[in-house]
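In: just a sequence and a predicted model for now, questions to come.
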Amino acid sequence: MSSSNSIQILLIDNYDSFTFNLQHIIAVNSDVVLTVRRNDYNFLREIEKAKYSGVVIGPGPGSPEDEEYFGLNKKVILEYGTKGLPILGICLGFQGIYSCFGGALKVAKLPIHGKISRLQIIDNGTILCNVPNHIDIMRYHSIMADLDKQKPSCLMLNAYTFQSPSQDINGKELMAIEHRDYPIYGLQFHPESFATEYGKLMTDNFINRCRKQG
């Protein structure tokens, strides 16, 4: 049950088991009313009514370049994120944000599933605020940002992997982004994983941004 002091957040489930872990780490905040919708549910009408103070685009097994699979997520990013609605993209959501603003994606030569890397923070920004450098992060992805091609100037590239063996095969691995003008954020890794250090702080940083939204 919501109250006048609560904030409502939408979590988009892209048919992924990690959604339940994300649900737990977000909903544990007592003032958060969390709604989970599958990516084929017409949640746009709920957003249009200004029901939510923020949206989390969860991970998933598909590609953000698959319009049928990711299309509604894309509309949330481009139609509502650019109007000031806070958005946090996790894994697939990160890739979708990067792609929506003109970034190229590629299939990793070495897919990373259930592997721990360390994080090199270049700019803490909003989501990584008060997160120390070189922490452990958990990764599950086979698609990644292609940094050999033109990078979106509207996005800050906040963090990369640090001394990861996969870098020798995949090239530089982008792990966190933030839009320069709008409250749109992305993490390639999984903050909800027990193996990611300070993961709860990262999601709390997003929730704090949503609280400012009202």
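Out: Nice, I can see it.
In: only C-alpha atoms from now on, for both contacts and neighbour counts.
Out: Fine.
In: remind me, longest strand of this protein?
Out: Longest strand of the chain, by residue count under DSSP state E: strand 105-121.
In: got the contact list for that one?
Out: Here strand 105-121 makes contact (C-alpha atoms under 8 Å, 6 or more residues apart in numbering) with 95, 99, 133-146, 158-164, 166, 169-170, 175, 195-196.
In: sitting in strands, which of those residues do you find?
Out: 136-145, 158-162, 175.
In: all strands in this protein, in order from the N-terminus.
Out: Secondary structure of the chain, counting by DSSP E: strands at 7-13, 32-38, 54-57, 87-90, 105-121, 136-145, 155-162, 174-179, 184-187.
In: can I get these in a markdown table including distance to L201?
Out: Output for the strands of the chain, formatted as a markdown table (distance: least, C-alpha to C-alpha, whole Å):
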| stretch | distance to L201 |
| --- | --- |
| strand 7-13 | 17 |
| strand 32-38 | 15 |
| strand 54-57 | 15 |
| strand 87-90 | 14 |
| strand 105-121 | 15 |
| strand 136-145 | 13 |
| strand 155-162 | 16 |
| strand 174-179 | 15 |
| strand 184-187 | 13 |
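In: dump the residue contacts of the residue nearest to the spatial centre of the chain.
Out: Centroid-nearest residue in the chain: G89, 2.0 Å away (criterion: C-alpha atoms, centre = their mean). Residues in contact with G89 (C-alpha under 8 Å, 6+ apart) are V56, I57, G58, P59, Q95, G96, I97, Y185, G186, L187.
In: find the nearest non-adjacent residue to the last one, please.
Out: It stands for L187. A176 (4.6 Å; C-alpha to C-alpha, 6 or more residues apart in numbering).
In: the longest helix belonging to the chain: which residues count as buried?
Out: In the chain, taking DSSP state H as the definition, the longest helix is helix 199-213. In terms of neighbour count (16 or more other C-alpha atoms under 10 Å), helix 199-213 has its buried residues at G199, K200, L201, M202, T203, D204, N205, F206, I207, R209, C210, R211.
In: structure two is appended below for comparative analysis:
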Amino acid sequence: MASPTIAESNDVPIIGVLSQETYIVSSYFPNKTYDSYIAASYVKFLESAGARVVPIWIGQNEEYYRRVIQYTNGIFFPGGGTYFNETGGYGEAATQLYKIALEQNNKGVYYPIWAICLGMQGLMYAALNGTKDIRVACSLVNEAVSLDFVEDYQKSKMFRNAPKEITDILSTENATYNLHRYCLTKAVLKENDLLDSWRIVATNKDINNLEFISVMEHKDFPFYGVQFHPEKNQFEFKKGKHFPHSFNSIKTAQYFANFFVNECRKNANKFPNETIEAESLIYNFSPKYTGLKSGYYEQIYVFLKSDFERVQLL
């Protein structure tokens, strides 16, 4: 196993955000059918820390996903709601991207992955090569809580250099927003021989007192997952939702954005030319306002298959 090499500096990282099927947002557009979507809050989350974003299409071949990783400085698996066993879907794409990112890191290329909620669960699906969904039923919906850090959490890459103010807020204030009916536990990681590669950093308990993993990271490579939604602290404002918007909760959300984007600055990948780069960025698309409709998103990006063909990266 090679040690990934860190680039000297890349102050303008570009991060790929994986799209997903439209199951939980299709009701927003009763007169039009879209093929995939990305919540705008994930894009803003990365942009807030100085990154640019490229949407990653589901349902593509391995050659496409290899180009995505060759051209970008990191990958983001967002939360949402879909199945992992869909042909040409989120789980299949995440598995291919994870496999290629793992290859790159094993070859000595420092290539980070960040995953939130569904994305963290997808990380484990991908780590098992897309052969087994190990999520368990778990309910903590529309609740902000503090983190229960494990005893040696300060040894983790995510927090070893974190300001004490940040870890104090996370451990004492309800600054992490949860919205999930499935989760990962230490038991299922152990059953599937994942604990040798993955470190549990923090946990929480759901409404039935089931302890689930809230923060985890790979022991050797820059792969990170959180079950909660830091992006909602900053960029989602639906009434009736318990999104934490205090000054301290915003500080913690920004810490996570800064941490991951800074990890991506350690990668030196780039697009083959400025034209392909410009035509691939999410700036080519406009988010749609969904704040007046039910759900949890203020804005989302929606995509058609024709969009896949238009973007030169494909």
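Out: All right, it came through fine. The structure presented is a predicted model; accordingly, all values stated were derived computationally and were not measured.
In: the longest helix of the first structure vs the second structure, mean deviation?
Out: Mean deviation of helix 199-213 of the first structure relative to the second structure after superposition (mean C-alpha distance after the TM-score superposition for the first structure): 0.9 Å.
In: other SSEs contacting that helix?
Out: Counting contacts by 3 or more C-alpha pairs under 8 Å, 6 or more residues apart in numbering; DSSP states H and E, helix 199-213 of the first structure packs against helix 19-27, strand 54-57.
In: got the angle between the longest strand of the first structure and strand 174-179?
Out: 90 degrees (axes from the mean of the first three to the mean of the last three C-alpha atoms, to 10 degrees).
In: orientation of strand 105-121 of the first structure relative to strand 155-162 in degrees?
Out: Going by the same axes, to 10 degrees, strand 105-121 of the first structure makes 80 degrees with strand 155-162.
In: give the aligned range of the longest helix of the first structure in the second structure.
Out: The aligned range for helix 199-213 of the first structure in the second structure is 253-267, by TM-score structural alignment.
In: check the offset of that stretch from the chain's centre.
Out: Here stretch 253-267 of the second structure is found 12 Å from its chain centre; the criterion is C-alpha atoms, centre = their mean, to the nearest Å.
In: stretch 107-126 of the first structure too?
Out: Offset of stretch 107-126 of the first structure from its chain centre (C-alpha atoms, centre = their mean): 13 Å.
In: for stretch 12-23 of the first structure, same thing?
Out: For stretch 12-23 of the first structure, the distance to the chain centre is 12 Å (C-alpha atoms, centre = their mean).
In: tell me the buried residues in it?
Out: Buried, per 16+ other C-alpha under 10 Å, within stretch 12-23 of the first structure: I12, D13, N14, Y15, F18, T19, L22, Q23.
In: what do you get for stretch 134-151 of the first structure?
Out: 134-146, 151.
In: first-to-last residue distance for that stretch?
Out: Taking C-alpha to C-alpha, to the nearest Å, stretch 134-151 of the first structure runs 24 Å from one end to the other.
In: again, but for stretch 215-226 of the second structure
Out: Terminal-residue distance, stretch 215-226 of the second structure (C-alpha to C-alpha): 4 Å.
In: what range in the first structure does that stretch sit on?
Out: Under TM-score structural alignment, the match for stretch 215-226 of the second structure is residues 176-187.
In: now what about the matching stretch, what contacts it?
Out: Under C-alpha under 8 Å, 6+ apart, the answer for stretch 176-187 of the first structure is 77, 81-91, 93-95, 97-98, 125-127, 154-160, 175, 188.
In: contacting residues for R211 of the first structure?
Out: I7, S53 are the contacts of R211 of the first structure under C-alpha under 8 Å, 6+ apart.
In: by neighbours, which of the contacts of G89 of the first structure wins?
Out: Neighbour count (other C-alpha atoms under 10 Å) singles out I97 as the most crowded of the contacts of G89 of the first structure, with 31 neighbours.
In: measure the aligned partner of that residue in the second structure to E274 of the second structure for me?
Out: Applying TM-score structural alignment, one finds that I97 of the first structure aligns to L123 in the second structure. According to C-alpha to C-alpha, L123 of the second structure stands 31 Å off from E274 of the second structure.
In: N73 is in contact with P112 of the second structure, correct?
Out: Yes. P112 of the second structure lies in contact with N73 (C-alpha atoms under 8 Å); the separation is 7.4 Å.
In: which neighbours do the two share?
Out: Shared contacts of P112 of the second structure and N73 (C-alpha under 8 Å, 6+ apart): C264.
In: can you report how many residues lie near the counterpart of I25 of the first structure in the second structure?
Out: If you follow I25 of the first structure across to the second structure using TM-score structural alignment, you land on F45. Other residues within reach of F45 of the second structure, judged by other C-alpha under 10 Å, total 23.
In: which residues touch F45 of the second structure?
Out: E231, Q234, F235, Q254, A257.
In: what's the farthest-apart pair in those residues?
Out: F235 and A257 (12.5 Å; C-alpha to C-alpha).
In: re the thing from before, G71 of the first structure: which of the buried residues of stretch 12-23 of the first structure is nearest?
Out: Among those, and counting by C-alpha to C-alpha, the member closest to G71 of the first structure is N14, at 11.0 Å.
In: for that closest one, what are its contacts?
Out: R38, N39, I57, G58, P59, G60, P61.
In: give me that answer again for 6 Å
Out: N39, G60 (C-alpha atoms under 6 Å, 6 or more residues apart in numbering).
In: ok so, going back, now the helices and strands packed on helix 199-213 of the first structure in a markdown table, with distance to I112 of the first structure?
Out: As requested, those are exported to a markdown table (distance: least, C-alpha to C-alpha, whole Å):
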| stretch | distance to I112 of the first structure |
| --- | --- |
| helix 19-27 | 19 |
| strand 54-57 | 20 |
